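Colleague: pasting the structure only:
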């Protein structure tokens, strides 16, 4: 029974073109790239997620231009997650899938603190939402390290209520994330307007959308129920 649950968990949060079949991970090779994957259309990556990530990373070239959150998270999946503990890899991959569904089409420079509040407000699973935001925050920290952006869009500017201590050791990347906060950012955390942006429709999923341009308007995230608005 436990093994079945593990397989079910491993299916979640996979990168694009990955498949989980017959107890193993496979990559569906894009047309014209078969020569990079031993001439195969479906490439066997391995039975375990850590092995699959290592083999995939060894075969993939560095991503090209990164413009969107989806582009950033793809690189994060490729370069950062494989270095984490096996259990953390599975959890982070699942978090990335949720983040891609919500923010994937947003440009890196479009994310604002209010978007983070609205995303968490819209989620019924608050603990999972906070874990997802931790992953997104670390991805943006890596984006600065990789020279993709100059400033973190929300670190030190938000304060999510309801956080409880976790019953585990803090990982190295989380320590680095905390230490990288500048003094002004740390002070700003005390002033974070928790709950400033209330969910317009808490039971509807948060996905990135574009508002009609107007003077002084930005392009915030928006809730979509499936119908085009």
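Modeller: Sure, I can see it. Model, not experiment: these values are computed from the prediction.
Colleague: make it CA atoms for all contacts and neighbour counts henceforth
Modeller: OK.
Colleague: residue 27: what secondary structure?
Modeller: At residue 27, secondary structure determined by DSSP: H, G, I helix; E, B strand; the rest coil is strand.
Colleague: for it, give me its contacts.
Modeller: By CA atoms under 8 Å, 6 or more residues apart in numbering, the contact set of residue 27 is 17-19, 42-45.
Colleague: tell me the secondary structure at residue 45.
Modeller: Three-state assignment for residue 45 (three-state DSSP): strand.
Colleague: re earlier: would you mind giving me the ChimeraX syntax to select the buried ones in the contacts of residue 27?
Modeller: In ChimeraX, the members of the contacts of residue 27 classed as buried (16 or more other CA atoms under 10 Å) are selected with the following command:
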select :18,19,42,43,44,45
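Colleague: among the contacts of residue 27, which one sits closest to residue 51?
Modeller: residue 45 (7.2 Å; CA to CA).
Colleague: residue 135 is in contact with residue 98, isn't it?
Modeller: No - the pair residue 135 / residue 98 is not scored as a contact, 10.8 Å apart, by CA atoms under 8 Å.
Colleague: which one's more surrounded, the two?
Modeller: residue 135 (22 against 18; other CA atoms under 10 Å).
Colleague: counting by contacts, list what the host helix or strand of that one packs against.
Modeller: According to DSSP states H and E, residue 135 maps onto helix 126-145. Here helix 126-145 touches helix 69-79, helix 86-103, helix 113-122, helix 172-179, going by 3 or more CA pairs under 8 Å, 6 or more residues apart in numbering; DSSP states H and E.
Colleague: out of those, which gets nearest to residue 131?
Modeller: helix 86-103 (7.4 Å).
Colleague: same for the closest one, what does it pack against?
Modeller: Using 3+ CA pairs under 8 Å, 6+ apart: helix 86-103 touches helix 49-59, helix 69-79, helix 126-145, strand 206-207.
Colleague: try it against this one:
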């Protein structure tokens, strides 16, 4: 069911970044977290964004973006690795719940990225299904190396960019929505120490919107598809 109240992608992103600024500044408003909101949402939900983030316990989306019940459709996996269930969940958020913005949220000191780097340096293999997570992060580490990136934060940024691209490459539903100008996909990198979220990649947003967002780190690879 379409939700006519869903904000366009640029407004959804601005709402998230404004909430993050409040969180960083220590003046959160804690919107949509009362009994009235809970009761209003019982029959139906209208989230304004899909947030696909790392499962790290320090990345509680509604807290770091100062949002509340019903605001975000959250999907989380270790290292924000995407399999069929993740893609289906994101497509549900976009095609059924009418979310116009998909956010990939990574962070510094990511254990999955560190494990992939260690595996490439002949470290011990990860146990059980953790190995699947490491293997899905490894292409991002290799891509960072190929681009001459060797600092940990730069590698994390590369993994975020690669995840944004992977979602669009593998999900025809999402790619068609972005191509039609109805949705956008962005990548944000979260700093654990100060709580800030920084823009790393974007697909489907205008240049002027990106200029007003938190700046991305310099990178030798140009991000295309911002129109």
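Modeller: Received the coordinates, thanks. Computed from a predicted model, the values in this text were never measured in an experiment.
Colleague: can you calculate the TM-score here?
Modeller: TM-score for the superposed chains, counting by TM-score structural alignment, normalised by the length of the second structure: 0.29, backed by 107 aligned residues with a CA RMSD of 5.5 Å.
Colleague: re the thing from before, how about the helices and strands packed on helix 126-145 of the first structure in CSV, adding distance to residue 25 of the first structure?
Modeller: Compiled in CSV, those are given as follows (distance: least, CA to CA, whole Å):
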stretch, distance to residue 25 of the first structure
helix 69-79, 15
helix 86-103, 13
helix 113-122, 31
helix 172-179, 27
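Colleague: quick one on the thing from earlier: now for the helices and strands packed on helix 86-103 of the first structure, which one comes closest to residue 184 of the first structure?
Modeller: Closest to residue 184 of the first structure of these is helix 126-145 (CA to CA; 16.9 Å).
Colleague: let me know the angle separating the closest one from helix 172-179.
Modeller: For helix 126-145 of the first structure against helix 172-179, the angle between stretch directions is 80 degrees (axes from the mean of the first three to the mean of the last three CA atoms, to 10 degrees).
Colleague: show me what counts as buried in helix 126-145 of the first structure.
Modeller: For helix 126-145 of the first structure, using 16+ other CA under 10 Å, the buried residues are 126, 129-130, 132-143.
Colleague: related to what we said a few turns ago, ok, so of the contacts of residue 27 of the first structure, who is nearest residue 56 of the first structure?
Modeller: Proximity of the contacts of residue 27 of the first structure to residue 56 of the first structure (CA to CA) peaks at residue 45, which lies at 6.7 Å.
Colleague: list the buried residues for the helix or strand harbouring residue 165 of the second structure?
Modeller: In this assignment (DSSP H and E), residue 165 of the second structure forms part of helix 152-170. Neighbour-count burial for helix 152-170 of the second structure flags 152-165, 167-168 (criterion: 16+ other CA under 10 Å).
Colleague: following it, which helix or strand shows up next?
Modeller: helix 172-179.
Colleague: residues contacting that following helix, please?
Modeller: Taking CA under 8 Å, 6+ apart as the rule, helix 172-179 of the second structure contacts 91, 94-95, 167-169, 183-185, 203-204.
Colleague: just the buried residues of the residues you listed.
Modeller: Buried by 16+ other CA under 10 Å: 91, 94-95, 167-168, 183-185, 203-204, out of those.
Colleague: just the residues you listed: which are in helices?
Modeller: 91, 94-95, 167-168 (DSSP state H).
Colleague: give me the buried positions along the helix or strand harbouring residue 134 of the second structure.
Modeller: If you go by DSSP H and E, residue 134 of the second structure is part of helix 130-146. By 16+ other CA under 10 Å, the buried positions in helix 130-146 of the second structure come out as 131, 133-138, 140-142, 144.
Colleague: so how far is residue 184 of the second structure from residue 117 of the second structure?
Modeller: According to CA to CA, to the nearest Å, residue 117 of the second structure and residue 184 of the second structure sit 30 Å apart.
Colleague: now residue 140 of the second structure. Nearest residue, chain neighbours left out?
Modeller: Among residues not flanking residue 140 of the second structure along the chain, residue 159 sits closest, at 4.9 Å (CA to CA, 6 or more residues apart in numbering).
Colleague: kindly report the same for residue 74 of the second structure.
Modeller: residue 51 (4.8 Å).
Colleague: which stretches in the second structure count as strands?
Modeller: 49-54, 72-77, 101-107, 184-190, 197-203 (DSSP state E).
Colleague: in JSON lines: the ones you listed, plus distance to residue 35 of the second structure.
Modeller: Shown next, in JSON lines, are the strands of the second structure (distance: least, CA to CA, whole Å):
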{"stretch": "strand 49-54", "distance to residue 35 of the second structure": "22"}
{"stretch": "strand 72-77", "distance to residue 35 of the second structure": "18"}
{"stretch": "strand 101-107", "distance to residue 35 of the second structure": "27"}
{"stretch": "strand 184-190", "distance to residue 35 of the second structure": "30"}
{"stretch": "strand 197-203", "distance to residue 35 of the second structure": "29"}
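Colleague: of those strands, which is nearest residue 9 of the second structure?
Modeller: strand 101-107 (5.0 Å).
Colleague: now do the closest one against strand 197-203, angle only.
Modeller: 130 degrees.
Colleague: got the angle between strand 101-107 of the second structure and strand 49-54?
Modeller: Relative orientation of strand 101-107 of the second structure versus strand 49-54 (the same axes, to 10 degrees): 20 degrees.
Colleague: ok, back up a step: list just the nearest of the contacts of helix 172-179 of the second structure to residue 72 of the second structure.
Modeller: Nearest to residue 72 of the second structure among those, with distances taken as CA to CA, is residue 94, at 11.7 Å.
Colleague: hmm, the closest one is touching residue 72, no?
Modeller: No - the criterion here is CA under 8 Å, and residue 94 of the second structure misses it with residue 72 at 11.7 Å.
Colleague: hey, what's in contact with both of the two?
Modeller: Common neighbours of residue 94 of the second structure and residue 72 (CA under 8 Å, 6+ apart) are residue 50.
Colleague: any idea how far residue 176 of the second structure is from the spatially closest residue to residue 105 of the second structure that is not a sequence neighbour?
Modeller: Nearest residue to residue 105 of the second structure in three dimensions, chain neighbours excluded: residue 53, at 4.4 Å (CA to CA, 6+ apart). Residue 53 of the second structure sits 22 Å away from residue 176 of the second structure, going by CA to CA.
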